[in-house]
Each structure stands twice: as C-alpha cells, then as structure tokens.
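> just the structure for this:
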Amino acid sequence: MIVSCVLMYFFISHSAVSGMDGLQNYMIKVDPQDGDSPITFNVDPKALFPQFEQEIQETKESFLLRSVIATTIIILLSSVCTYFLTKKALTPLQKLTSEVSQIQAQNLSTQLPVPNSKDEIAQLTSSFNEMLTRLDNAFSTQKQFSANAAHELRTPLAVLQTNLEVFEKKQKPEMIEYRQLFTMIKEQTARLSQLVGTLLDMTNLKSVPRTDQVSLEELVDEVFCDLDPIAEKAGISIHFNDSSNQDLHTDVTGSYVLLYRAVYNLVENAIKYNRPHGSVSVSVKQENGQAMVLVTDTGIGISPENQKKIFDPFFRVDKSRSRAMGGAGLGLALVDSIAKEHRGTVKVLESSSAGSTIVLMLPVDNS
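The predicted structure follows:
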C-alpha cells in the first residue's frame, strides 16, 4: 500500500509539473474570415506577463509540498486503519490457532466451536472438526486393533508358558509326554507365525505394486489347484462355475499376489466353516463396470447383525470353532483391506441357513 501511494505521488507530480512547464509556450492559430489560409504564430507568456515564470515556479513548489504532505497523511491513516482492520480480521484465526494447539492425541474427540460468521474461518473450523473426527475414528480403530493383536499374541504365549511350567515340575517325564509337549509347541508356534505373518501383510499392503493385468478366471483356477487337497481332506467339494466364453477373460488391474490372497482367503474360509460333505462354488462375472467373484458355500449362514462385522479384524462368529481351526479372525479383514486398496469392496451378498454368498467386486480394466 505504501509503495502504491509513493508511485502514485510521483506519477501525479510528474504529470502536473510537465503540464505546468507546457504553459511557457503557446501557438496561436488564426482563421481569416475571407477564406485565406490560417495564420499561426508563437506567443511567449513571459513577454506578456513578466511575473508568469516566477508564479509557475512557486506553484510547482507549492504543489509538490502539498502532494508530499497529502501522501504522508494518506499513508499514515491507511496504515493505522489497515492495522486495526487486519488485527480484527485475524483475531478469529489467532483464537483458532490457540484452540488447535491444545488438541492432543488424548482429546481428538474435542470439537472446536464453529463461529456464526460463515466466512473462511468458519469453513476452516468445520473442516478441521471433520478431520478430527476422522483421526479419532482412525486412532480408536488402531487402539482396538492393537489390543486385539496383543490378546491374540498373548494367548498362544500363555499356553506355551503354562505347559512348559507344568512339564518342568515333572521329575521323570516319559517319552510320550515329550512328544505331546513338542506337538503343542509346534502348534502354538505355527499359530504365532501365521498371526504375525498376517499382521505384517496387512501393514504392507500399500507398498505392494498394483500394476499387474490379472485374469480373474486364471486366478480362481490357481486358487482351486492349491486348495483342492485341503477341500478333499475336509470332505468339501469345490466347483468353479466358469460359464463365460473361453476366449474372453475378466481382467482387472492390480497386484496378482494380493488378489490371489483375497480369493484364496474367501474360498478357504468357505471350506473351513462349511457343513460336513458340503460344497463351495465360485463364479466370475462382469456387471455395470464391475468384476465380481462370487463365493457360495453350504454352511450354516451368517446372521444379519454379523454380516458386516465379519470383515472387522479379529472378529469371529464362533470363537471356539475358530480357535480350534487355528483362525485368528484376520482372513476376511485382510480381504476387505485388499479390496479397498484396489478401489473395490467385499460384502455378504446373501445368507441363510442353507449357506452364504460373499462377493468381491473390483473395477474392470477396460484398456
């Protein structure tokens, strides 16, 4: 603002002084009445008015002085007004800064008061409150996840510690007791290894490249080849309902490793929690720009209140059965995370006492 006033002062002063200097010479043009050519001649004002030049000089000096005084007054008044206006305008921002500085990890649920001004500060406060809500939800989820993970890790460690302490008190343990101890240690360490591996997979999802061109039909075929021995051992029949044209494939862009793990977990889960001599069928189809992998089993079904919870980490509908099968409640949670990383979703499509259908939906690669 000061620079603008100074530049304006120099511009106006220069224009006024140049105009005054132009008064020193006049050219007069006379048009005769009889139609002859116009007559022009120069007139020097100083010749007519001897004091004219001095008056011009005094007027220029007076004008420059008044211009300096006026410019200085304008700068001072504008600076004072700007100071108070800026201070008043920044007061809500300073208040917001003070309130934000008091937010800690322990009080993320605190909501800042939104002013009624409906200006940018109000919009900023509302946006900050929304961010606090998201952070609070994320922290709460992370705390719950950490607590559940600690509990799941502590259970096999407690079993190991208890059995070792009991075995230590035996004076002359027999060979069969050694074998039982080794079997127990092997089972619990395998459970720990599986749990730690799954936790690491869930934390490293974002670092895995997702640029592969994946044919879902070929991926399901590979999953069936790997799970066929497990299904046969459990007495479960598995079927791939590939009704599509053999020359056409449903392709998606993503990580083959992660998508394989997602489909593998869905089919394995359907095998584990199935009825004796039940069946699992998988089909792939494309609809409304979405590729869908549908996994249908003949299990006992999932209650409506649990159909969303089964994708939460460490959630198990039947905890005793899950523990007996070595599950930690992370299989479907990992599927949900993989789906989200591929801009997709996974959900229970339908469920009843005759069985359930879970669908994994992914955006189709149209290239």
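> from here on, just use CA atoms for contacts and neighbour counts.
Fine.
> name the element the residue nearest to residue 281 when sequence neighbours are not counted belongs to?
Closest residue in space to residue 281, ignoring its immediate chain neighbours: residue 239 at 4.6 Å, by CA to CA, 6 or more residues apart in numbering. When elements are assigned from DSSP states H and E, residue 239 belongs to strand 237-241.
> where along the chain do the strands fall?
Under the criterion DSSP state E, the chain contains strands at 26-30, 39-43, 212-215, 237-241, 251-254, 279-287, 290-297, 345-352, 355-363.
> nearest to residue 311, of those strands?
Nearest to residue 311 among the strands of the chain is strand 345-352 (8.3 Å), distances taken as CA to CA.
> also this sequence, please, to line up against the first:
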Amino acid sequence: MKENHTIKNPLKKRSLQWRLTLLITLLVTVTCILMYFFISNSAVTGMENLESYIVQINKTDSTPITFNVDPSILFPDLSNQVQATKDLFRIRSMIATGIIILLSSIGTYFISRRALTPLHDLSTKIGKIQAQNLSESLEIPDSNDEISQLTASFNKMLSRLDDAFTAQKQFSASAAHELRTPLAVMQTNLEVFARKKTPSIEEYQEIFSLIQEQTGRLSHLAEILLDMTGIQTVERSETISLAELTEEVFCDLASVAEQKQIELIQRDGDCTVTGSYLLLYRAVYNLVENAIKYNHPSGKVTVTLHPGKVILDASSQPHPADCAFIEISDTGIGISPEYQEKIFAPFFRVDKSRSRAMGGAGLGLALVTEIARQHGGQVKVLESNEKGSTIALMLPL
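Okay, here's the model as predicted:
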C-alpha cells in the first residue's frame, strides 16, 4: 500500500509579515551578490591593468615616440600593493554587502509590520463578529487602498449574510408555526376525545377525518419544504417549449378547474427557454392553481406567452434582458396594492382562514419566486383590481 507524501511549503506556516521579509531578503541578497561580483570584477580588472601600460609622448610636428614601460622596474612593490588592494576591496565589499542585506531585512520586517497593521486590525475586528452582530458594519479606512476596498466588500458581504440570516430565522419561525398548528389541533381534539367514555361511531369518524385532514396538511407542507431546499441541486439545461408545458399544466388541472366551473384558456404563442422542465412546470402549475382557487365561480384563467424586455436584477446588478413572459390572468377578487409584493414571501396569506380552508400552506408563490430566481428571472404582479389579476413569470431567453 503506497503512502501519499505531500511536499509542504514551509513558508505557508509563517505569517504574511515573515513571508514578505524572507522573500524581499532573498531578492536583496541575490541583487547584492550580483552587484558585488560585477563591481568587484570590474575593479579588479582595472587594478590588473595598472601593472602593464604604454606611455606615448607626442611632439609637435614630429612622429610620436612610444615607450613600453614595465611598472615593476619603476615600482618594485606595485604588484604586492595591487594584490593587497584587491584583497582589501573584496573583504570590504563582502562586509558592505552583508551589512546591506542585514539592514534591508530588518527594515523590511518593520516596514511590512507597519504596512500590515491595518490588515491585522481588520482581522481582529472580523474575529469578533458573531451571528448576533452581523448588522454592525466595520469602519472603512480613509486610505482608499486595498484594505479599504476589502473592508467595503466585507461590509457588503455582512449585509447579505444578515439579510439571509434574518430571512432564514423568519422562515424557520413561520415553518415551525405552520407545523405546530395542525399538531396542536390534533392533540387538542384527541385529548377531548380521550375523555369520552363511550364515543359514538360518528365521533370516531369525525376524529379520524380531522386527523386525516391535518396529517395531509403536514405532509403537503413537508413536501413543499423539501422542494424548496432541493431547488439549487436540480439540473437546469433542458430546452423547454413553454406552450407545451402550459398545455400539460392545463391537462393536470382540468378536473380542479371543472369543479369550480373555471374556464382555462391558452392563447396562441410560444417561447423557448433553457432550464429545468420539472421546476418550471411546478412554477406554472402553482400560478395557475392559485388563479383557479381564488377565482369566482364560472370565471376564467388565461395564459399568454410572448417575448419581451424587462429589467432583471442579476447579482445585484439590474440590467435589461430579453425574456419570455408567462402571464396568468384570472377573473378573481384581485390583490390589494399593499399585498402585491408580500404575497411572494414564505407563509404570507392575505386571508389566512380562507387559505387554510383551501389547503394552502402559504409557500406556493414563494416556491415560484425561488424557481424564477434560480433561472435568472423573476415573478411579479403586473396588474390587479376588482375584475381580476395578472401575474407574470419572466424568464431569460
């Protein structure tokens, strides 16, 4: 059995200050050594040329007279002096090089320490942040450098995390409340039923019917919660004809519409988008089902498909985009202006008693919103009044 040995970089265990110091020291050392050899060789070569040179005497209007002079004859100790000078030069150069490297290393250590102080302070402040104080932003330095940019980016991330934590807390609290309600109803009725000594057949049937209804609500709620948590992992690469998808939704909801005497109308037109057929089917299904539920008897639900341009908010950068519009219009009671954005929040109901009576969990439109977001689109109420509402699901083409 072979063992995998990974070669670890010893620098990674050091602090950033030490790493900068070591790297710059290495750079200075290499530079000083190269300069030492270059200057030393140049100086030594110049000294050696002193041992042999030519003296030329120029006389006016005459041929130049040249003498070859041997310096050792004129200066018997010149060779020894040159050698001693070369040796002394080399020693002094090496000492100067060592001093320069040492001073550069010490200077780099303290300068890098000073330069990294804002980063150290930022790290200390970040270490004090907990889930309870995500809303507290860090003070941005006035330096307008990389540290200030990093602090600003971190504050934006904190804001997004705070919003996500707040939404998660609200969602968890609402989910717990929705789960607790049917459990409390069953527990209360079972306690009352247990006190009866000789319950009748009708009372048995009544309690069984209530338990069946409440467990159905729990099952439906759990199913939607699982759907919402699994949306991110679904593959979204299919080519989808929205006309065919809408036709399938109408076929599946035909019996529901027939019970309420609602007419389903699909206008001519089609758009093709890329995404998950399963998720987009669920989104359109929820919108059409809501239009049927909250409609008047003998009303109509109309689906219109057409391309258009809309401002989409992708990664906090709104931009115009070509989109497929899926408009679901009904002839129902309408939605008040103050509720037209809130209806897409999890567990929100305009009329709680009516929604629960219809078996709603308050998550249908929230699921549509999440599906639209995962496809880079959005959903919104286009218009609503006492004659009905039009909700549009917009998906990038």
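> re earlier: was I right about the residue nearest to residue 281 of structure 1 contacting residue 280?
Yes. Taking CA atoms under 8 Å as the contact criterion, residue 239 of structure 1 and residue 280 are neighbours in contact, 6.2 Å apart.
> who has more neighbours, those two?
Comparing residue 239 of structure 1 with residue 280 by other CA atoms under 10 Å, the one with more neighbours is residue 280, at 23 against 13.
> so who does residue 231 of structure 2 touch?
Contact criterion CA atoms under 8 Å, 6 or more residues apart in numbering gives 279, 370-371, 374 as the residues in contact with residue 231 of structure 2.
> let me redo that: residue 278 of structure 1
Neighbouring residues of residue 278 of structure 1 by CA under 8 Å, 6+ apart: 235-237, 297-299.
> would you mind finding the longest helix in structure 2?
Within structure 2, and with DSSP state H defining each element, the longest helix by residue count is helix 146-195.
> equivalent range in structure 1 for it?
Using TM-score structural alignment, helix 146-195 of structure 2 corresponds to residues 120-169 of structure 1.
> now that stretch on structure 2. Mean distance?
After superposition onto structure 2, the average distance of stretch 120-169 of structure 1 to its aligned residues comes to 0.7 Å, using mean CA distance after the TM-score superposition for structure 1.
> most neighbours out of the contacts of residue 278 of structure 1, which is it?
The residue in the contacts of residue 278 of structure 1 with the most neighbours, by other CA under 10 Å, is residue 297 (27 neighbours).
> which residue in structure 2 lines up with it?
Per TM-score structural alignment, the equivalent position to residue 297 of structure 1 in structure 2 is residue 330.
> now that match, nearest residue through space, not along the chain?
Nearest residue to residue 330 of structure 2, sequence neighbours excluded (CA to CA, 6+ apart): residue 301, at 4.5 Å.
> do residue 52 of structure 1 as well
In space, not counting the residues next to it along the chain, residue 52 of structure 1 is nearest to residue 46; the distance is 5.8 Å by CA to CA, 6+ apart.
> my guess is the one you found meets residue 53, correct?
Yes. At 6.4 Å, residue 46 of structure 1 counts as touching residue 53 under the criterion of CA under 8 Å.
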